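1. just coords:
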């Protein structure tokens, strides 16, 4: 098969399309003929040598895909050859074929094309596991979504609004803020012109704060209000844990998609051989998801 190989750590130019061996299908896995693969910021970190795949995972980038099941390993009961699926991956999506645990498969949502479905697994599982399973966001509460125009951001705005939360979001242009508003954001903050910390505090009567990659905060409120600080990360989780997240996404997110309340926001779909260009786009100014088509 053909796959995108990272020649060496570096810029987008190190991504090369090569002939590589077909994946092996182990017990409990299926082989997918890839229709489309989602491009994520984590892929750019892997390209730079900062986010290596976990042991046993495919070395090729790509954390989500859609496609058609081509083979089924021993012990797989709920899926068969010919089923159209999308999948949360530990790697290997930038390829013509990928093997994945059956527990990380999702059916194609009704009303969504096979290609566009590739935009959902990684963002849906990241957002649901972090904001809902860990932080327990519920109706009537508020959530601040930084970078509302990213693949994660456009999805998070929609699903948070769907469950009844008040959505704050940031973006770097008035045009992007208008698009975030169309997705359901309630408070839009241009981080290039406004102090978003002040904006959030004003809107929450002084209760909101955020400070980038590092910062200081008072531990008093953390203790008094029994607050928690958590981080997101899917790739290194166990197969069992990923299957639990996928099951929750199927039960809670897929109905919102099928009702048209959460829609795929696709910025551009490019041929697999243009993976370098896809990485340039995702590291630049864009809105929504970028897909690669084998």
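-> Nice, thanks for sending it over. Because the structure is predicted, anything quoted here is derived from the model rather than measured. Numbering: from 1, shown residues only.

2. Could you use CA atoms for every contact and neighbour count after this?
-> OK.

3. how near is residue 6 to residue 17?
-> 9 Å (Cα to Cα, to the nearest Å).

4. The two: which is more packed in?
-> residue 6 (21 against 18; other Cα atoms under 10 Å).

5. and the closest residue to that one other than its chain neighbours, what is it in contact with?
-> Closest residue in space to residue 6, ignoring its immediate chain neighbours: residue 15 at 4.9 Å, by Cα to Cα, 6 or more residues apart in numbering. Counting by Cα atoms under 8 Å, 6 or more residues apart in numbering, residue 15 makes contact with 4-7, 47, 275-276.

6. just residue 221 next, same as before
-> So residue 221 contacts residue 227 (Cα under 8 Å, 6+ apart).

7. In stretch 235-244, which residues are buried?
-> In terms of neighbour count (16 or more other Cα atoms under 10 Å), stretch 235-244 has its buried residues at 235, 239, 242-244.

8. repeat for stretch 69-78
-> Within stretch 69-78, the residues that count as buried by 16+ other Cα under 10 Å are 69-73.

9. just stretch 174-192 next, same as before
-> For stretch 174-192, the neighbour count (16+ other Cα under 10 Å) marks 176-177, 179-181, 183-191 as buried.

10. Which residue comes closest to residue 227 once chain neighbours are left out?
-> Of all residues not flanking residue 227 in the chain, residue 221 sits nearest, at 7.6 Å (Cα to Cα, 6+ apart).

11. what's the helix or strand for the one you found?
-> Taking DSSP states H and E as the definition, one finds residue 221 inside helix 219-224.

12. And residue 4, by the same measure?
-> Here residue 4 is covered by strand 2-6, with elements defined by DSSP H and E.

13. And the contacts of that strand?
-> Strand 2-6 is contacted from outside by 14-20, 47, 59-61, 94-96, 272-273, 275, using Cα under 8 Å, 6+ apart.

14. what do you get for stretch 166-182?
-> Contact partners of stretch 166-182, identified using Cα under 8 Å, 6+ apart, comprise 140-149, 154, 157, 160-161, 184-192, 196, 200, 287.

15. And here is the other one:
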């Protein structure tokens, strides 16, 4: 690449806390067939990165080296067979690794054009969240207009995105968050009711309001039975994380009597073709929501790539609302 022979990446070897993160220099790789090399403008920081840093979420085979699952920037080079993009295009991309970098290699099917109305830095906060919400709320969860959804962790990157996407689709939205300030943010984003779980019983609040057709859960643990209790007949409970733990005791009688569906998914290890299909759906349905002003990433803080340890300290604190970004 003219003027550049190296690329910074972030590793955690051995794994541990934020101080395990190291910025290392590697040779700049070229995109292979079906891949795009992106000169990064910003990189998103996500909970799965935290889990990988701690040694519990290994990258899938063949993923680029280093942490990071999303980035935005300009197309620097195209691999063999890539069509629909040109050098210099402004894009954002979902990747299976290596997102915390100066240059990011992405499968072409997981690359999307910069939506009108967003700048490149903001767009780095889109891919991991919109892919996850679309796959779990709209495909697996099958949210319909007029239904009620309960979104846990409403002030997180996933939560702030899910609130806006569910409202754009015409749903009634309940959400939980851990402070009055975070609840106020959720309601500004469109939530019909934000519940401070530290001083309110979300199960009682949602049940009194008629229950939920769909629950998006990233907490697990004790929340699972409460989700079952508040779900309407025919409800769907979709798990995408488990901050309270993945092992739970359940009353399956309520699942049977209510005809509930308990399901969940991960995104990172899905085949490239599956991610490309999701990207096409996002471009058709979600990109118009962004361009109409119905969805915008909520950006909490920005850190230089060299300050990645501080970015993860912010992530670990739980004090953030929305996305944390790294700027190469």
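-> It's in. Please read all numbers here as calculations on a predicted model, not as lab measurements.

16. if we can go back for a sec, chain center to the helix or strand just after the strand holding residue 4 of structure 1: distance?
-> As assigned by DSSP H and E, the chain's next helix or strand after strand 2-6 of structure 1 is strand 15-19. Its chain's C-alpha centre and that of strand 15-19 of structure 1 lie 24 Å apart, by Cα atoms, centre = their mean, to the nearest Å.

17. What range does strand 15-19 of structure 1 cover in structure 2?
-> Strand 15-19 of structure 1 corresponds to residues 21-25 in structure 2, going by TM-score structural alignment.

18. quick one: residue 118 of structure 2 and residue 21 of structure 2, what's the gap?
-> According to Cα to Cα, residue 118 of structure 2 and residue 21 of structure 2 sit 30 Å apart.

19. Show me where the stretch 201-328 of structure 2 has its helices.
-> Using DSSP state H, counting those that start in this stretch, the helices of the stretch 201-328 of structure 2 run over 202-208, 223-230, 252-258, 272-281, 287-291, 308-317.

20. what does the fourth one correspond to over in structure 1?
-> Mapping helix 272-281 of structure 2 onto structure 1 (TM-score structural alignment) gives residues 239-248.

21. count of neighbours near the residue mapped onto residue 99 of structure 2 from structure 1?
-> Superposed on structure 1 with TM-score structural alignment, residue 99 of structure 2 falls opposite residue 93. With neighbours defined by other Cα under 10 Å, the count for residue 93 of structure 1 comes to 34.

22. What range does stretch 46-58 of structure 2 cover in structure 1?
-> With TM-score structural alignment as the criterion, stretch 46-58 of structure 2 aligns to 40-52.

23. Same question for that stretch: list its buried residues.
-> 40, 42-44, 46-48, 52.

24. Touching that stretch from outside, list them.
-> 6, 8-12, 14-15, 53, 61-63, 151, 279, 282-283, 290.

25. I'd assumed residue 74 was in contact with residue 87 of structure 2.
-> Yes: using Cα atoms under 8 Å, residue 87 of structure 2 is in contact with residue 74, at 7.4 Å.

26. Break down the stretch 1-150 of structure 2 into its helices, ranges please.
-> With DSSP H, counting those that start in this stretch as the criterion, the stretch 1-150 of structure 2 has helices spanning 47-53, 120-123, 127-133.

27. What is the burial count for whichever residue in structure 2 pairs up with residue 81 of structure 1?
-> Applying TM-score structural alignment, one finds that residue 81 of structure 1 aligns to residue 87 in structure 2. Other residues within reach of residue 87 of structure 2 by the criterion other Cα under 10 Å amount to 13.

28. Quick check: the aligned residue in structure 1 for residue 306 of structure 2 vs residue 81 of structure 1, distance?
-> Mapped onto structure 1 by TM-score structural alignment, residue 306 of structure 2 lines up with residue 273. Look at residue 273 of structure 1 and residue 81 of structure 1: by Cα to Cα, they are 27 Å apart.

29. one step back: filter the contacts of stretch 40-52 of structure 1 to the buried ones?
-> With neighbours counted by 16+ other Cα under 10 Å, the contacts of stretch 40-52 of structure 1 contain buried members at 6, 9, 12, 14-15, 53, 61-63, 151, 279, 282, 290.

30. Can you tell me the centre-most residue of structure 1?
-> Centroid check for structure 1 by Cα atoms, centre = their mean gives residue 123 as the closest residue, at 2.2 Å.

31. Could you point out which of the buried residues of stretch 69-78 of structure 1 is nearest to residue 107 of structure 1?
-> residue 69 (11.1 Å; Cα to Cα).

32. Of the helices of the stretch 201-328 of structure 2, flag the one that's most buried.
-> helix 223-230 (a mean of 21; mean count of other Cα atoms under 10 Å).

33. Now do the end-to-end distance for stretch 224-244 of structure 1.
-> 32 Å.

34. hmm, back to that, let's have the helices of the stretch 201-328 of structure 2 in a markdown table, adding distance to residue 134 of structure 2.
-> Shown next, in a markdown table, are the helices of the stretch 201-328 of structure 2 (distance: least, Cα to Cα, whole Å):
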| stretch | distance to residue 134 of structure 2 |
| --- | --- |
| helix 202-208 | 23 |
| helix 223-230 | 21 |
| helix 252-258 | 25 |
| helix 272-281 | 8 |
| helix 287-291 | 12 |
| helix 308-317 | 23 |
